[in-house]
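Novice: Pasting the sequence and the predicted model now:
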Amino acid sequence: MTEPLADRRIPAGDDYLSREELDAITPEGLIERTRALKPLVAERAASAERQRRPDDEVWNALRRSGYFYLYVPRRFGGLEFDPDTYISATLPIAEACPSTGWTACFAAEHNWLIAQLPEATQAEVWGRTPYVIAPSVAAPPGTATPVEGGYRLSGRWKWGTVVMHADWVLLNALEAREGAPPIVRMMLLPADQVRVIDTWHMAGMAATGSNDIVAEDVFVPAGYQFAVQPVRSGRGNGRALYGPGLYGSPMLPNLCVTASIPALGAARQAIALCGERLKNHVKMGSGNASVEKPAAQMRLARADLLARSAERTIRWAAKENLAIGEIDEPEQTTERIRLRAEIAIAVQQCVEAVRTCCEAVGSSVHALDNPMQRLLRDVQVMQSHIVYDLDVATELHGRALVGLPPNSLLL
C-alpha cells in the first residue's frame, strides 16, 4: 500500500531580502519585526494545528522579516546575531504559537549546521539560497555508503521538523567501518531529492508538520557532509573558519537552547492569558472575581516565578555554551552534560508553569477555542523530546559528579 505524501511547500526562492534591507536590520529591529508578527501567528495558530503544518502566510511573513538570516555568517551575507538576540526574536513567535515557534527556531538554528560544512560548500549553498530552510534529523540514522566522489545515502527518518517548507534537508547517517565504530555523518541534500511521508498526527505540536523523510540511494557529494563527532565539542569547520564563539560552540547545548525557547514562550503566554482570565472571571457560587482569590493569586505568582527562573537559565546557558567551547576534553563533556541537565530542568519549569496556569483558570481552559489548552498540549509533547528526559539528563550529570563516565552517546 502506497503511503500518502505530505503536501509540502518547497520555497520558490523569490522573496529573499536585498543587501540594503539586511544591512538595515539591527538586533533590536529584528526583535521588533517578530513582535509585530505575533498577532498574525496567534490568529493562525488554530488553523495551523488543523492543517498539521505551519501556516503558509505566517511562514512567508517570517521569511520577509529577516528572521531566518539570524545564524547565517556575515561572510556569506547573513546577520550572525548572538544567541540572546536569537532567543528574544523567537519568543514572540513561540508565545503566539509554540508549534510555529518550534519550527521557526529550528529552521533558523540549522544554518549553524551549514557553517560546519567545508567553506566551498557554504559558498555554494548560501549562494543558491541566502539562508537554508532544512530539517536536521538524527533518528533513526540512515546508511552512508562511500562511493567515488561522495556517498550513497538511504534511510527513513522520523521527527522531520521544518520539512514542510524546506529547500534542503540535513540527515544523519552511519558510515560503517570494519573493525571500528561507525562514523556519524550529517548529510545535506536538496529537498526535492527526498520523499516526505504524511505521518504527523499528534495530540500536541501538530502544527510543526514533523513528518517522516525518505531517501533512496541518493548521491551526496563528499563536500556536502561532515563528521558529527568534532562538531559536538565545537571543533568542526565552524571553528576553523570563524574562530571561537558562535560557530565554534558545542553542538548539543545549542540544540537544547533552541528546543527550550518554545516551551518558555508557551509559559509566558499562559501566564498572560491566565492573568487576563482572573481579572474578568467571576467564580461560580461566590459572586467574587477570581482575581480576588488568594489561591489564584498564588498560582499565577508561582507560574510567573517558574517562567522567570527558566528564562534566566536558558539565556545564561546560551552564553555559557560560547565559553565552554574553549574548554578541552574531558572537562568539556562534563560541562555539556551539566548544561543539558540545567536546560532540561528549565523546560520542566515551563511545563509546570503552563499546568499551574491551567489549574488556576478552571474547566474553561479545555474548550477547543481556548488557546490555553493548545499551549498545554504543545508543552506536554515538547517535554518528551529526548534532550529533556529529566531522568537521563540528571543521571548523566550525577555520574559526572562522582567521576563515572557518561552512559549515553547524546552528548
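Specialist: Arrived safely.

Novice: alpha carbons only for contacts and neighbour counts from here, please
Specialist: Will do.

Novice: Would you map the helices across the stretch 151-300 of the chain?
Specialist: Ranges of helices in the stretch 151-300 of the chain, per DSSP state H, counting those that start in this stretch, are 228-232, 237-242, 251-280, 294-324.

Novice: how about the first one: buried residues?
Specialist: Same thing as helix 228-232. 228, 231-232 (16 or more other C-alpha atoms under 10 Å).

Novice: now swap in the second one and tell me
Specialist: Buried residues in helix 237-242, counting neighbours by 16+ other C-alpha under 10 Å, are found at 237-239.

Novice: just those residues now: which is nearest Gly275?
Specialist: Gly238 (44.2 Å; C-alpha to C-alpha).

Novice: Not counting sequence-adjacent ones, nearest residue to Gly325?
Specialist: Nearest non-adjacent residue to Gly325, counting by C-alpha to C-alpha, 6 or more residues apart in numbering: Ser249, 4.7 Å away.

Novice: these two touch, right, that neighbour and Glu320?
Specialist: No. Using C-alpha atoms under 8 Å, Ser249 makes no contact with Glu320, being 9.5 Å away.

Novice: put this beside the first:
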Amino acid sequence: MATSSAGAISAADTYSLGSARAEALLEAARALGPVLRERSAQCRAERKVPAATIADFHDAGFFKMLQPEQWGGYAMDPQVFYCVGLEIARHCMSSAWVLGVVAVHNWQLAVFDDRAAADVWGDDPSVLISSSYAPVGKVTPVEGGYRLSGRWSFSSGSEHCQWAFLGAVVPTADAPFDMMNYRTFLVPASDYAIVDNWDVVGLQGTGSHDVVVDDVFVPEHRTHRSIDGYHCDNPGNAVNDAPLYRLPFMQVFVRAVCTASLGALQGSLDDFVEVAKTRRIGPNIMSADPAVRRLAAEVKASIEEMKLTMLRNFDAMMACTRAGEPIPVEDRVRYRYDSAVVADRCLELSGRMLKAAGSGGIRLGSELLARHLDILASQAHVANNSLPFADNMGGVLFGEENHDYAI
C-alpha cells in the first residue's frame, strides 16, 4: 500500500482501500494538495471553486467514483469516495464540499429511472448535477409528470453544473404536504435561473447560490421518491443492481457534507502544529507547553476515531447489501447520528485550537480562522444538525419506533 505524505489523511494510516485504482485516486488527491491550498484564497474571493480545480477533479476521475460503469464510471465503494474527500478538504474545504455534494449526485442519478441518466449523460457522461433538497417547491401533477415552481437556496457548485436535483412534496387530496410523498426532481439548466446571492462568512468558495424555477414540466422518469430510497428499492435498480446502489440514499449523501468538516479539521491541526513550532509565549516555544501537546494529541485521536467510525459504518452497510440483506433500522438510526455529530465535534476542537493559537489566530489571513469559519458554516446544513437525529436515536434506544425516513 502506498505510503502517505507527512500529515496526510490517508486510508493507509488505518484502513485498506483494497484496490490499485482506489490507491491511485487517493494519491491523485494528495498530489493536488499544494495547488488546492494555493488556490484557496482565489476560491474564497471568487465565491466558487475555480474552473481549473473542477477540471483537475475531472482529470483525476473523482466525479466517476460513484458513477455507474455503464456511463463510464468506476462504481467504487463509498469508502474510497470519502477518503478522497478527506484529503481534498485538508487543503480546501470549499473544494471538497463541492466535490462531495456534486459527485454524490452521480450515485443518486443511478437510482432514478435509467431514462433520466440517458437524458443527462447520453451525449456527455461528464455532465454534472447540483442540488437543493429543501421541500420548498410547488408541484402540480399533470399527465406524464409534474409542473414545478419554486426558489431553492444553497445549491453548491451550481455554476459548474448543467442539471439540478430539487426537492418538493407531491400533494394529494388527503395530504397536501406529507413528507412521505417527498420527491427529488431533476431539472436541466435551461429550465432554471441561478441567483447570485452567496454572501457568507464561511465556505465562500462553494458558490451555493439560489435556483429559481418558474412552472416547468418534469416528466415522471425524472423524479425519485424518497421512500424508495429508504426502502433501498429504486427504479434504477432494474439496471444498476450492484450492492453500491442498494444503499439508503441519505446514508450516502450525508457523508458528503460531514466529510468536508473532518478533513478541514485535519488541515487545522496541520496549521496548529506549524504555529506551535514557531510561536513564543514569553521565553518558551508554544509546542513545549504541555496543554498544547495534549490538545494536539486529543484532536488527532478524535480525527482518527471519527474517520474510522464513518468507514466502519459503510463497511457494515456494504456487507449487508452484498449479502442481499436489509440494513437494520436501528443501525441506520445510529449511522445517521454518527454522521451529523461530526460537524459539532470538529467545530469544538477547531475552536479550542484557534483559542490556543493566541491573538494571531484572529487576524485576516489566518488559516486557522478561515478553516474554523468554514467548519462553522457547515453546521448550517440540515444534515449536520445533530439534535433531531440524537432525539430519534434516543427514542429508538428507549423502545420507540423510528420516525425518520431520511436514514
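Specialist: Looks like it came in fine. Since this is a predicted model, take the numbers as computed values, not measurements.

Novice: picking that back up, may I see the helices of the stretch 151-300 of structure 1 arranged in CSV, with distance to Gly77 of structure 1 as well?
Specialist: Below are the helices of the stretch 151-300 of structure 1 laid out as CSV (distance: least, C-alpha to C-alpha, whole Å):
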stretch, distance to Gly77 of structure 1
helix 228-232, 23
helix 237-242, 14
helix 251-280, 22
helix 294-324, 22
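
Novice: between these, which one is nearest to Leu37 of structure 1?
Specialist: helix 251-280 (14.4 Å).

Novice: quick one: that closest one aligns where in structure 2?
Specialist: Matched against structure 2 by TM-score structural alignment, helix 251-280 of structure 1 falls on residues 249-278.

Novice: longest strand in structure 2, by residue count?
Specialist: Counting by DSSP state E, the longest strand found in structure 2 is strand 129-142.

Novice: helices and strands around that strand, which ones?
Specialist: Here strand 129-142 of structure 2 touches helix 93-103, helix 105-111, strand 145-155, strand 163-169, going by 3 or more C-alpha pairs under 8 Å, 6 or more residues apart in numbering; DSSP states H and E.

Novice: The last one aligns to what range in structure 1?
Specialist: So the one you mean is strand 163-169 of structure 2. Against structure 1, strand 163-169 of structure 2 falls on residues 168-174 (TM-score structural alignment).

Novice: Give me the mean distance between the matching stretch and structure 2.
Specialist: Superposed on structure 2, stretch 168-174 of structure 1 shows a mean distance to its aligned partners of 1.2 Å (mean C-alpha distance after the TM-score superposition for structure 1).

Novice: and for that stretch, what are the contacting residues?
Specialist: 132-139, 141-144, 153, 157, 163, 182-192 (C-alpha atoms under 8 Å, 6 or more residues apart in numbering).

Novice: Let's verify Glu326 of structure 1: helix, strand, or coil?
Specialist: coil (DSSP: H, G, I helix; E, B strand; the rest coil).

Novice: Which residues are in contact with it?
Specialist: Per C-alpha under 8 Å, 6+ apart, neighbours of Glu326 of structure 1: Pro244.

Novice: What separation do you get for it and Leu411 of structure 1?
Specialist: Look at Glu326 of structure 1 and Leu411 of structure 1: by C-alpha to C-alpha, to the nearest Å, they are 16 Å apart.

Novice: ok so, going back, how many neighbouring residues does the residue nearest to Gly325 of structure 1 have?
Specialist: 28 (other C-alpha atoms under 10 Å).

Novice: Residue in structure 1 paired with Asp114 of structure 2?
Specialist: Using TM-score structural alignment, the equivalent of Asp114 of structure 2 in structure 1 is Glu119.

Novice: ok, that match touching Leu241?
Specialist: Yes. Under the criterion of C-alpha under 8 Å, Glu119 of structure 1 makes contact with Leu241 at 7.4 Å.

Novice: excluding its backbone neighbours, what's nearest Val84 of structure 2?
Specialist: Nearest one to Val84 of structure 2, counting by C-alpha to C-alpha, 6+ apart, is Leu26 at 5.4 Å.

Novice: Tell me how many other residues crowd the aligned partner of the one you found in structure 1.
Specialist: Mapped onto structure 1 by TM-score structural alignment, Leu26 of structure 2 lines up with Ile31. Look at Ile31 of structure 1: counted by other C-alpha under 10 Å, it has 21 neighbours.
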